[in-house]
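no FASTA, just this:
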């Protein structure tokens, strides 16, 4: 395949799916990591896509589909871990915490020092990790969405609404001033919205690549939460009081 043909094929894939990882592109085009990264850099310079750590976003930055947990773990991992470490430091022994499904929230678990905090989560993997660390954990009922390994549906929302959380930590597929916090799946959005409404303090863990991204369904307004993000944040967002740059 010629260089221009490969670049066009990469661009088509990213635009169709909203995102692509370097590993995915290496396997698909049988190309080295350096080749794929060079292609992404050139396409980014032309503003045809947005290069991020571990992959690329469509330049339109409209995400209508979820990507799998394994794919999301690769994207901006270092930033996610830094943000998660700070989030974990906010948890005290007196907290009843809602921990949303997602890779960013999942990184929190390893760094929690408060041994007596109580957790509710709709993520099966999060529940298992929290149990392994000896925490008191509640897992609501509902249907398992295997693509994101999350519990969703009316039963999940009903179970969550019985709690009053001191703190909630949420992931978001996209974040804009106008559309707020967004996610592709309406059922996951309803679960997030239900938990969000029952949190005294709500935190969104959102690396800078998620800003300006619009997904299908809004689950929270931009100013109704504390947003934890990284230092690569665009200047247009840096003057908001509810944004904490880690």
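Great, that's in hand. Predicted model only: the values in this text are computed from it and were never measured. Residues are numbered from 1 along each chain as shown.

From here on, just use CA atoms for contacts and neighbour counts.
OK.

Quick check: buried residues in the top helix by length along the chain?
As assigned by DSSP state H, the longest helix anywhere in the chain is helix 3-17. Residues of helix 3-17 classed as buried by neighbour count (16 or more other Cα atoms under 10 Å): 6, 7, 10, 11, 14, 15, 17.

Give the other helices and strands that that helix contacts.
Judged by 3 or more Cα pairs under 8 Å, 6 or more residues apart in numbering; DSSP states H and E, helix 3-17 is in contact with helix 33-45, strand 55-58.

following the first one, which helix or strand comes up?
As assigned by DSSP states H and E, the chain's next helix or strand after helix 33-45 is strand 49-52.

ok, second structure coming up, stack it against the first:
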């Protein structure tokens, strides 16, 4: 029997399939769309094609209580902390850059959450911010990374609001500023928003969809915090942590 953890985010629904030894066997990602139950069902159906799923399903995220199937909901903050501590087993800070918000979590020596903060007042500096800009500029995440690697200087993006930031960037292009320098400025804007949440004074673990699709973000962070790391498939950490939290409760 296999356990399933699902993180029902505002933009994407992430699922992990976990075996009896708490190892991740498979991952699956779908767009959340308008129906949390529908997106979670797609995850469960995908895993059920080849594996026998054990109920309940362990959930977290915006839509964690929307499933029609038997489930146990968990705090996304606690789930993220559980997964990160399980992987790294040390005191650390976590910055999670999601589709609509950015989270800061401080984990102590025994894996408990000492403090956390979230930035929800604007989507600037999140995944949706990058998606909107990429759509307007007609470039992919891979192209974004490539552009930033070619930058010779960074350009400060002053606008906090996503709508105004897009207008500001379009204006920069019209004024002849180069795409590589603009894109590097966009990435640095995301980092600025993230570091506004906390002063990092220990090891940093970066999670969320942004480091998965925009690996240059980690490189830029490492210029400020050399020991910063990001786990493989980091956007699935909360889904994984949802399973781990409940496994510990049982054991």
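Okay, I see it. Keep in mind that what you see is a predicted model, and the values were worked out from it rather than measured.

Give me the TM-score for these two chains.
The TM-score (TM-score structural alignment, normalised by the length of the first structure) is 0.32; 141 aligned residues with a Cα RMSD of 6.3 Å.

between the longest helix of the first structure and helix 33-45, how big is the angle?
Orientation of helix 3-17 of the first structure against helix 33-45 (axes from the mean of the first three to the mean of the last three Cα atoms, to 10 degrees) gives an angle of 70 degrees.

Residues touching the following helix or strand past helix 3-17 of the first structure, excluding its own?
Going down the chain from helix 3-17 of the first structure, the next helix or strand is strand 19-21, by DSSP H and E. With Cα atoms under 8 Å, 6 or more residues apart in numbering as the test, strand 19-21 of the first structure has contacts from 13, 14, 54, 55, 56, 57, 58, 63, 71, 74, 75.

Now list the buried members of these.
For the contacts of strand 19-21 of the first structure, buried by 16+ other Cα under 10 Å: 14, 54, 55, 56, 57, 58, 63, 71, 74, 75.

quick check, nearest of the residues you listed to residue 166 of the first structure?
Distance to residue 166 of the first structure across those (Cα to Cα) is lowest for residue 75, with 29.4 Å.

quick one: residue 145 of the first structure and residue 152 touch, right?
Yes. Assessed by Cα atoms under 8 Å, residue 145 of the first structure is found in contact with residue 152 at 6.8 Å.

more crowded one of those two?
residue 152 (24 against 14; other Cα atoms under 10 Å).

got the contact list for residue 95 of the second structure?
Applying Cα under 8 Å, 6+ apart, the residues near residue 95 of the second structure are 102, 103, 104, 105, 194, 204, 205, 206, 207.

If we use 6 Å, what do you get?
Residue 95 of the second structure is in contact with 103, 104, 206, counting by Cα atoms under 6 Å, 6 or more residues apart in numbering.

Just the buried subset of the residues you listed, please.
103, 104, 206.

In JSON lines: these, plus distance to residue 128 of the second structure and secondary structure.
Formatted as JSON lines, these follow (distance: Cα to Cα, whole Å; DSSP: H, G, I helix; E, B strand; the rest coil):
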{"residue": "103", "distance to residue 128 of the second structure": "15", "secondary structure": "strand"}
{"residue": "104", "distance to residue 128 of the second structure": "18", "secondary structure": "strand"}
{"residue": "206", "distance to residue 128 of the second structure": "17", "secondary structure": "strand"}
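
Buried residues in the host helix or strand of residue 83 of the first structure, which are they?
Assigned by DSSP H and E, residue 83 of the first structure belongs to helix 77-89. Under the neighbour-count criterion of 16+ other Cα under 10 Å, helix 77-89 of the first structure has 77, 79, 80, 81, 82, 83, 84, 85, 87, 88 buried.

how far away is the third one from residue 8 of the first structure?
Going from residue 80 of the first structure to residue 8 of the first structure by Cα to Cα, to the nearest Å gives 30 Å.

just the fourth one next, same as before
Residue 81 of the first structure sits 33 Å away from residue 8 of the first structure, taking Cα to Cα as the criterion.

Now do the helices in the first structure.
Going by DSSP H, the first structure shows helices at 3-17, 22-29, 33-45, 69-74, 77-89, 103-106, 124-132, 154-160, 186-197.

ok, how many other residues are close to residue 3 of the second structure?
25.

Check residue 186 of the second structure too.
With other Cα under 10 Å as criterion, residue 186 of the second structure counts 26.

Over to residue 136 of the first structure?
15.

burial count for the residue nearest to it when sequence neighbours are not counted?
In space, residue 136 of the first structure comes closest to residue 118 once its chain neighbours are excluded; the distance is 5.2 Å by Cα to Cα, 6 or more residues apart in numbering. Applying other Cα under 10 Å, we find 20 residues neighbouring residue 118 of the first structure.

Please apply the same query to the one 3 residues further on.
Under the neighbour criterion other Cα under 10 Å, residue 121 of the first structure is assigned a count of 25.

how about the nearest residue to it, chain neighbours excluded?
Residue 121 of the first structure sits nearest to residue 99 (Cα to Cα, 6+ apart), 4.8 Å away.

same deal with residue 183 of the second structure?
residue 148 (5.5 Å).

Who are the packing partners of the host helix or strand of the one you found?
If you go by DSSP H and E, residue 148 of the second structure is part of helix 141-149. Helix 141-149 of the second structure is packed against helix 179-195, with contacts defined by 3 or more Cα pairs under 6 Å, 6 or more residues apart in numbering; DSSP states H and E.

quick one: the helices in the stretch 101-250 of the second structure?
Assignment of helices within the stretch 101-250 of the second structure using DSSP state H, counting those that start in this stretch yields the ranges 127-137, 141-149, 162-174, 179-195, 209-213, 216-224, 237-250.

Tell me which of these approaches residue 87 of the second structure most closely.
helix 237-250 (9.8 Å).

what does that closest one contact?
5, 6, 7, 58, 59, 79, 80, 82, 83.

now the helix or strand harbouring the first one and helix 237-250, what's the angle there?
Same thing as residue 5 of the second structure. Per DSSP H and E, residue 5 of the second structure falls inside strand 3-8. Counting by the same axes, to 10 degrees, strand 3-8 of the second structure points 140 degrees away from the direction of helix 237-250.

which helices and strands does strand 3-8 of the second structure pack with?
Counting by 3+ Cα pairs under 6 Å, 6+ apart, strand 3-8 of the second structure packs on strand 12-18, strand 57-61, helix 237-250.
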